[in-house]
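Asker: sharing a sequence plus its predicted fold:
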Amino acid sequence: MLTVVTSNNTAIFRELKSPSFQQLDLRQEIVTTGVEALERIRALRPDLAVLDVDLPEVSGAEVCRRVKADPDLASTRIILVVTGSVARGDVDRLADSGCDDILTIPTPAEDLYSHAARLLDLPKRQRSRVRAQVLMPAGSRTPVLRGEATHIALDAVELAIEQAVEVGTEVKLRLGRTGSGQAVLVKGTVVACADSAGALTKTLRVKLSGLRPDDERALADLALWEVVERRDGLLVMLRGDIVETTDFDSLLAQLRTLDITFDMGGVRYLNSTGIRRWVDFLEQIDPEATYRFVRCSVAFVTQLGLVSRARGRGEVVSFMAPYYCEMCDRESEQLLQTRALAIGAGGVPEPPAFDCSQCGGPLEFDELPERFFAFMRPAT
């Protein structure tokens, strides 16, 4: 069971009711003052405390300072929550309390879960999978092979499947998202088959042929985005490559709400033509709609720094940032909140400090701050 002590804050309650948290065996204890927070933390020894900075009686920062100074409680993970943006002096003051993280609210549930997952080694938030059936030619010993699509493009599909298929074999693929009764049927030729790790022991690459316009639209839906309806609007999770062949028309038709959150964490690559298509797509969204970007990938952030119009009217709420551990020669990415960054000399944000999850050594920011944070300049 995961025990969490939280402030009496409706924004935190809302995020803890998200599907990512609800998949856990979660026990939530609510406190209204700093004194009560200290009492409950001492009594319950929770895994995590999510506390407002401005708690009455004893501030959240002081609660954190006392907890971290107690050898019996010091391992308690604490996230301090601030309403609105954080000034440079506030970041330094809160960091001195020994807190494990600082978040601004309101914050998307995706962000709160990602920060909690990093601190507590929770399962990563899962996107729905694309199930795959490989329909073999007539006379094959195994007429249908099952697996998952690991990468989908309009010219080829990569699959993790249960056994090898000879290169040159002509097959049909039935692809559909887990939990959905809809599927697309396409045909192609096996061009590569290699060993892979895990229960699905082969990686198969199939070059597609004879696609109809309806097939292309269905593949785009599977390959590039997933739209999830939520009580507060739509969550649109994008993934893969945004290039010259990317067509956002079918996605635009699904945006029938005035509140949209774009999760850009799965975007791997964007070229110049793809960025133009993305900008055109944003310009076609209902002018009355409000949208924002969360968990922006390093690839997307890099493009935002070059093309400010790539965020349209939207706010970049959070993004992944590159770090490097010199001690174990390991690259990693950390989720940062735009409003929680301290601004240093020359108006350039200062990358937060993190420790390596493998060796415990300090992580180094693996980019030039003035270049990586260029996207935070006002849009023009």
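Answerer: Perfect, I can see it now.

Asker: going by C-alpha atoms from here, please, whenever you check contacts or count neighbours.
Answerer: Noted.

Asker: ok, which stretches of the stretch 151-300 of the chain are helices?
Answerer: 213-224, 249-254, 272-284, 298-306 (DSSP state H, counting those that start in this stretch).

Asker: chain center to the shortest one, what's the gap?
Answerer: It stands for helix 249-254. Taking C-alpha atoms, centre = their mean, to the nearest Å, one finds helix 249-254 lying 22 Å from the centre of the chain it belongs to.

Asker: contact partners of it?
Answerer: Applying C-alpha atoms under 8 Å, 6 or more residues apart in numbering, the external contacts of helix 249-254 come out as 217, 221, 225, 227, 281, 284-285.

Asker: on that earlier part again, can you add distance to Pro351 and mean neighbour count and give the helices of the stretch 151-300 of the chain back as a markdown table?
Answerer: Output for those, formatted as a markdown table (distance: least, C-alpha to C-alpha, whole Å; neighbours: other C-alpha atoms under 10 Å):
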| stretch | distance to Pro351 | mean neighbour count |
| --- | --- | --- |
| helix 213-224 | 30 | 18 |
| helix 249-254 | 34 | 12 |
| helix 272-284 | 26 | 17 |
| helix 298-306 | 14 | 20 |
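
Asker: could you dump the ones you listed to TSV with distance to Leu51?
Answerer: Shown next, in TSV, are the helices of the stretch 151-300 of the chain (distance: least, C-alpha to C-alpha, whole Å):
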stretch	distance to Leu51
helix 213-224	37
helix 249-254	37
helix 272-284	36
helix 298-306	29
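
Asker: and here's the other structure:
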Amino acid sequence: MTASEHQFQARREMRGGDTVIFLEGVINERTELNGIFRDIDTGTLIINLKGVTRINSCGVRDWVNAVKPLAGKFKIIYEHCSRAIVEQLNMIVNFLNSGTIVSFYAPYYCDACEAEHEMLLDIAQHFPDAADTDEPEAPDFDCPQCGKTMEFNEDEDKYLSFLTE
């Protein structure tokens, strides 16, 4: 891992009247999360987790403690959840506390050209009935490199289990 993959960064911007916080890097015991969520005066808080590369056990504890006080203050939307975040969603009860996940990344593999890709899955589009099923199915995607159909590159039941909770 490079130094840039270890370094945690957060930036904030407005999207319409909503506050969007972009998180990148490793969330661990050295990550200061509480300050990130201060001074937000919007009805909707969007947290973009695309850049989170890893989160350790201390980071999980600090994350849960940082998002817990947000419940009830804002409508919280989690978008672009990275694979590192999806792993935590599937292991830690109440990892996101309250809030709605709208999209996440999932691993795919192309047998034809042996390429690996992370595809963004939109829950409303790709899993409209997720709450009504015990076994959501990953959608098919064509490989961006060769155009052939790719395979989901994880245990589908385990990786998508957070959708049914």
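Answerer: Yes, it's here. Quick caveat, the model's predicted, so the values are computed rather than measured.

Asker: now, which of the contacts of helix 249-254 of the first structure sits nearest Phe13 of the first structure?
Answerer: Val227 (23.5 Å; C-alpha to C-alpha).

Asker: distance of that closest one from Asn271 of the first structure?
Answerer: Between Val227 of the first structure and Asn271 of the first structure the distance is 23 Å, computed by C-alpha to C-alpha, to the nearest Å.

Asker: and those two? which has more neighbours close in?
Answerer: Val227 (17 against 12; other C-alpha atoms under 10 Å).

Asker: just tell me what that one corresponds to in the second structure.
Answerer: Using TM-score structural alignment, the partner of Val227 of the first structure in the second structure is Arg12.

Asker: could you check how far that match is from Leu49 of the second structure?
Answerer: 12 Å.

Asker: please enumerate the shared neighbours of the two.
Answerer: Taking C-alpha under 8 Å, 6+ apart as the criterion, Arg12 of the second structure and Leu49 both touch Phe22.

Asker: name the surrounding residues that touch stretch 369-378 of the first structure.
Answerer: With C-alpha under 8 Å, 6+ apart, stretch 369-378 of the first structure has contacts from 301-302, 304-306, 308, 348-351.

Asker: go again with 6 Å.
Answerer: 304-305, 348 (C-alpha atoms under 6 Å, 6 or more residues apart in numbering).

Asker: returning to that earlier point: can you redo the contacts of helix 249-254 of the first structure as CSV with distance to Phe372 of the first structure?
Answerer: Output for the contacts of helix 249-254 of the first structure, formatted as CSV (distance: C-alpha to C-alpha, whole Å):
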residue, distance to Phe372 of the first structure
Arg217, 34
Asp221, 30
Trp225, 25
Val227, 29
Phe281, 24
Gln284, 28
Ile285, 27
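
Asker: among those, which one sits closest to Arg292 of the first structure?
Answerer: Proximity of the contacts of helix 249-254 of the first structure to Arg292 of the first structure was ranked by C-alpha to C-alpha; the top entry is Ile285 with 12.4 Å.

Asker: quick check: the aligned residue for the closest one in the second structure?
Answerer: Match for Ile285 of the first structure (TM-score structural alignment): Leu70.

Asker: His106 of the second structure maps to what in the first structure?
Answerer: For residue 106 of the second structure the amino acid is Ala, not His. So Ala106 of the second structure corresponds to Ala321, using TM-score structural alignment.

Asker: isn't that match right up against Glu331?
Answerer: No. Applying C-alpha atoms under 6 Å, one finds Ala321 of the first structure not in contact with Glu331, separated by 10.7 Å.

Asker: show me which of those two is the more surrounded one.
Answerer: Neighbours were counted for Ala321 of the first structure and for Glu331 using other C-alpha under 10 Å; Ala321 has more, 23 against 15.

Asker: A strand includes the match of Ala106 of the second structure, no?
Answerer: Yes. Per DSSP: H, G, I helix; E, B strand; the rest coil, Ala321 of the first structure lies within a strand segment.
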